[in-house]
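Undergrad: Below are the sequence and a predicted model; questions follow.
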Amino acid sequence: MTAPLRHGSDTGRPVPSGLWRDVDFRRLWVGQTASQLGEHASLVVLPLFAVLTLDASAGQLGVLRAVGQAPILLLSLFVGAWVDRWRTRTTMVLADVGRALALGAVALAGVLGLLGLPGLLALAFAVGALSVFFDVAYQVSLVRLVDRDRLVRGNSALEGSRSAAQIGGPALGGALVSLLSAPVAAASGALFFALSFLSIRRIRRAESIPERPEGPPRVRQRISEGLRFVAGDAALRAVCLASAAFQFSFAAMTTVYLLFLPRVLHLSGTVVGLALAAAGPGALLGSLLAARLPSRFGHGTVLVCAAVLGDGVFLWVPALHGSSAVTVPVLLAVGFVFGLGGQLVNVTVMAVRQAVTPDGMQGRAAATITFVGMGMTPLGSLAGGFLAQEWGLRAGLLVTAAGMLLSPVVMVLSPLARLGRELPASSD
């Protein structure tokens, strides 16, 4: 395990210096940063390729996003059961290799002129499936690498790297698609996954994998145990419901948003990428604040206020008209505030989940919450495409943005809003 925290580590620094001296933690951090950068770039490259090159309709874009997100719904529970029994390092490096190969196939097919909508659908599904494995594994990996009293600060570091990826990924993907080509943008994502592989495979510390029960693994039984555990904990149950409300509405809003920016506001791919990337600096600041605000104002207060701030800001976007001098600054400000509030929620929720969950249940708890929350994204993407097609882009954007406020409402009505300055104890 890492060295103990030094006195005075709560003076506002996001991560104690002892944690940064841990070579294996740094390797996890570098690999996760590169992986997130590749993932965020691909999340922009594939939809923009469909919209700008294949002239995809609102319904087709909704289907493309839903297919890429479907593995969350189909695989999360199984992945959680498996990750609790596997080495997270092995899971992450295999996921990196698979995603690098998938995006390499996109690049090659694009160069040869063979990349159509069916190919995009298949490769988006493959990248999404492998991302489920990586995302569950890296959350569990942190618990196996650091002491529990460092989870908030360790999560702050990892979520900060994800924020950096949100800055560079969308901007890089949008710029490369607009200025060069979709194959070049896809190839850049493959390179980032390769870098993640090279870093994570060098982690040397033996993982403290929970003892496996005797006899053959019963995946269905382990999945059921995870579901019962999360459903039986009031805080985790509220996290699931709030996450489901947010992810459904956010997926619907994003589908409309990706059409609204180029077709209503007439913005180029580069500007679209910058608007999406604006969430990154806000999320980076949110990661830094998440290391100190919950211990000062209480975890519940931070969760509710950050959710209202981050989710409500998108209500300004439907009021914009054309690519005026005000439009782009407003979009950048909206993205920044959304990233700030969203990251405060992400880091705080993850720390709460890790704190109340026993070691042997970490993977299944993370996967169950992912299944319930992120599993709503395919349905949300389809709903967003339908609303945009039937009601128009402006009305569809207003309705889906308002729907995002359901998440803080759920928090206010749950035990999450009453969490204090100290994290709750594990229910071992």
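TA: That came in fine, so what should we check first?

Undergrad: use CA for all of it now, contacts and neighbours both
TA: Fine.

Undergrad: how many neighbours does V330 have?
TA: 15 (other C-alpha atoms under 10 Å).

Undergrad: buried ones in the helix or strand where it lies?
TA: Per DSSP states H and E: V330 is located in helix 327-356. Of the residues in helix 327-356, those buried under the neighbour-count criterion (16 or more other C-alpha atoms under 10 Å) are 327-328, 331-356.

Undergrad: Tell me which helix or strand comes right after it.
TA: helix 362-373.

Undergrad: other SSEs contacting that following helix?
TA: Helix 362-373 sits against helix 58-83, helix 117-145, helix 219-232, helix 234-263, helix 327-356, with contacts defined as 3 or more C-alpha pairs under 8 Å, 6 or more residues apart in numbering; DSSP states H and E.

Undergrad: if we go to 7 Å?
TA: Counting contacts by 3 or more C-alpha pairs under 7 Å, 6 or more residues apart in numbering; DSSP states H and E, helix 362-373 packs against helix 58-83, helix 117-145, helix 219-232, helix 234-263.

Undergrad: Looking at these, spot the one closest to T270.
TA: In terms of C-alpha to C-alpha, the element of those nearest to T270 is helix 234-263, at 10.3 Å.

Undergrad: what about versus this one:
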Amino acid sequence: MLAADAVRVVAFAGLAAMIVAGRASLPLIIVVAVVETAAGTLFGTTEHAVLRGIVPAEQLPDAVARNEARGYGVSLVGPPLGGLLFGIAHTLPFVANVFSYLGSMIGVALIRRPMRPAREATPEKYGAALAEGVRFVAGEPFLRAVLFIAAPLNFAINGVIFTIVVSLQRHGTAPAVIGLTETVIGVGGLIGAFAAPMMQRRWRPATLTRLICLVATALLLLSAVLMTGVAAAVPIAVTLFLAPACNAALFGRLAATTPDRLQGRVLSVIFLAAGSASAAAPLLAGLLTTVWSGTATMLIFAAAVAVSAVVATVSHGLRQPAPELTTTRQAP
């Protein structure tokens, strides 16, 4: 985690320096963006993997929910703050990034509790470690269910947000209104993150997962009808209201189910599948919106969520009783 933050500090400090020197170019910006995303993925996967080592097992779902709230909060505050800083001076947003990652490094360095068990005497090679993670996911009914639910669900939600923005642009909607639309969607997720602990205590992970899949399918169909206006964002905001509770419940149980030494490997497999599908969604949304229409594109994404709903409904893995939550924290 420290190494990932250090890479991002260097990348953004370099970009800020090139802007000051008047030598910033689009290829350089793309390289920095790729480096930042790669380091962020490494940091995020590790963060999820070590959570079990520093949080009592019975508090894992609440911890995941709080992290979700942090993410949605930052997604709401970050863009306007970045725009404000960019208006003052073009280098300021990137200098602010440097200080934010330095702050993250200080926070990580202040953690005194061991984040994982001791390493094996002879660490496995990368290929063997990845294969072990894939085998473990394939052999656990609960993890298989999560994999086949998360991939189409992430794909669809990421795609519909992009579709709404593109459709509003094509209808000549003012940029401020488009920004308001994205804010409405983000607020739904933020409120849902704060409500997640209460929802987790009321419903089991399987119930929450089926609920979000079934409700999301219906809401995406409604959003397709409302496609030409800002109202199309409201059903998506309601969908994201349910998402943090579902994520917290599933990842809390995943952390409790998976042995410590496999946490990172299993999460890498899950994130790779879900993230790959999600990354492809904007491209597909743009192509479909150009060839057909925003409404038709929304219907296709609704069909993808319906696939998740079917898996969540028929999966025996989700219905298996959760294992006993036992803490693995070590003495500092």
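TA: Done, it's in. These figures come from a predicted structure and were not determined experimentally.

Undergrad: still on that earlier bit, between the helix holding V330 of structure 1 and helix 219-232, how many degrees?
TA: With axes from the mean of the first three to the mean of the last three C-alpha atoms, to 10 degrees defining the directions, helix 327-356 of structure 1 sits at 100 degrees from helix 219-232.

Undergrad: tell me the contacts of M105 of structure 2?
TA: Residues counted as contacts of M105 of structure 2 (C-alpha atoms under 7 Å, 6 or more residues apart in numbering) are L2, D5.

Undergrad: if I line the two up, what does it land on in structure 1?
TA: Using TM-score structural alignment, the equivalent of M105 of structure 2 in structure 1 is F197.

Undergrad: For that match, pull up the helix or strand it's in.
TA: When elements are assigned from DSSP H and E, F197 of structure 1 belongs to helix 182-200.

Undergrad: With structure 2 overlaid, how far apart is that helix on average?
TA: Following the fit onto structure 2, the mean deviation recorded for helix 182-200 of structure 1 is 3.6 Å by mean C-alpha distance after the TM-score superposition for structure 1.

Undergrad: do stretch 166-173 of structure 1 as well
TA: Mean for stretch 166-173 of structure 1 is 3.4 Å (mean C-alpha distance after the TM-score superposition for structure 1).

Undergrad: Can you name the residues in contact with that stretch?
TA: Outside stretch 166-173 of structure 1, the residues within contact range by C-alpha under 7 Å, 6+ apart are 37-38, 40-42, 44-45, 185, 270, 273-274, 276-281.

Undergrad: now swap in stretch 360-368 of structure 1 and tell me
TA: Contacts with stretch 360-368 of structure 1, where a contact means C-alpha under 7 Å, 6+ apart, come from 76-77, 79-81, 83-84, 136, 140, 210, 223, 226-227, 230, 354.

Undergrad: same thing but at 8 Å, please
TA: 76-77, 79-84, 136-137, 139-140, 209-210, 222-223, 226-227, 229-230, 353-354, 357 (C-alpha atoms under 8 Å, 6 or more residues apart in numbering).

Undergrad: and those, which are buried?
TA: 76-77, 79-84, 136-137, 139-140, 209, 222-223, 226-227, 229-230, 353-354, 357.

Undergrad: Which part of structure 1 matches stretch 132-139 of structure 2?
TA: Going by TM-score structural alignment: stretch 132-139 of structure 2 matches residues 225-232.

Undergrad: distance between the matching stretch and the chain's centre?
TA: Centre-to-centre, stretch 225-232 of structure 1 and its host chain are 22 Å apart (C-alpha atoms, centre = their mean, to the nearest Å).

Undergrad: Roughly how far does D96 of structure 1 sit from L195 of structure 1?
TA: 9 Å (C-alpha to C-alpha, to the nearest Å).

Undergrad: Oh, that last question was meant for G31 of structure 1, not what I typed.
TA: Distance from G31 of structure 1 to L195 of structure 1, by C-alpha to C-alpha: 7 Å.

Undergrad: try Y257 of structure 1
TA: 31 Å.

Undergrad: of these two, who's got more company?
TA: Y257 (27 against 20).

Undergrad: Show the contacting residues for the more buried one.
TA: Neighbours of Y257 of structure 1 in contact, by C-alpha under 8 Å, 6+ apart: L397.

Undergrad: Next: S42 of structure 1.
TA: Going by C-alpha under 8 Å, 6+ apart, S42 of structure 1 touches G169, G173, A185, A186, G189.

Undergrad: Can you tell me which of those residues is closest to A157 of structure 1?
TA: For the contacts of S42 of structure 1, the residue nearest A157 of structure 1 by C-alpha to C-alpha is G169; the value is 17.9 Å.
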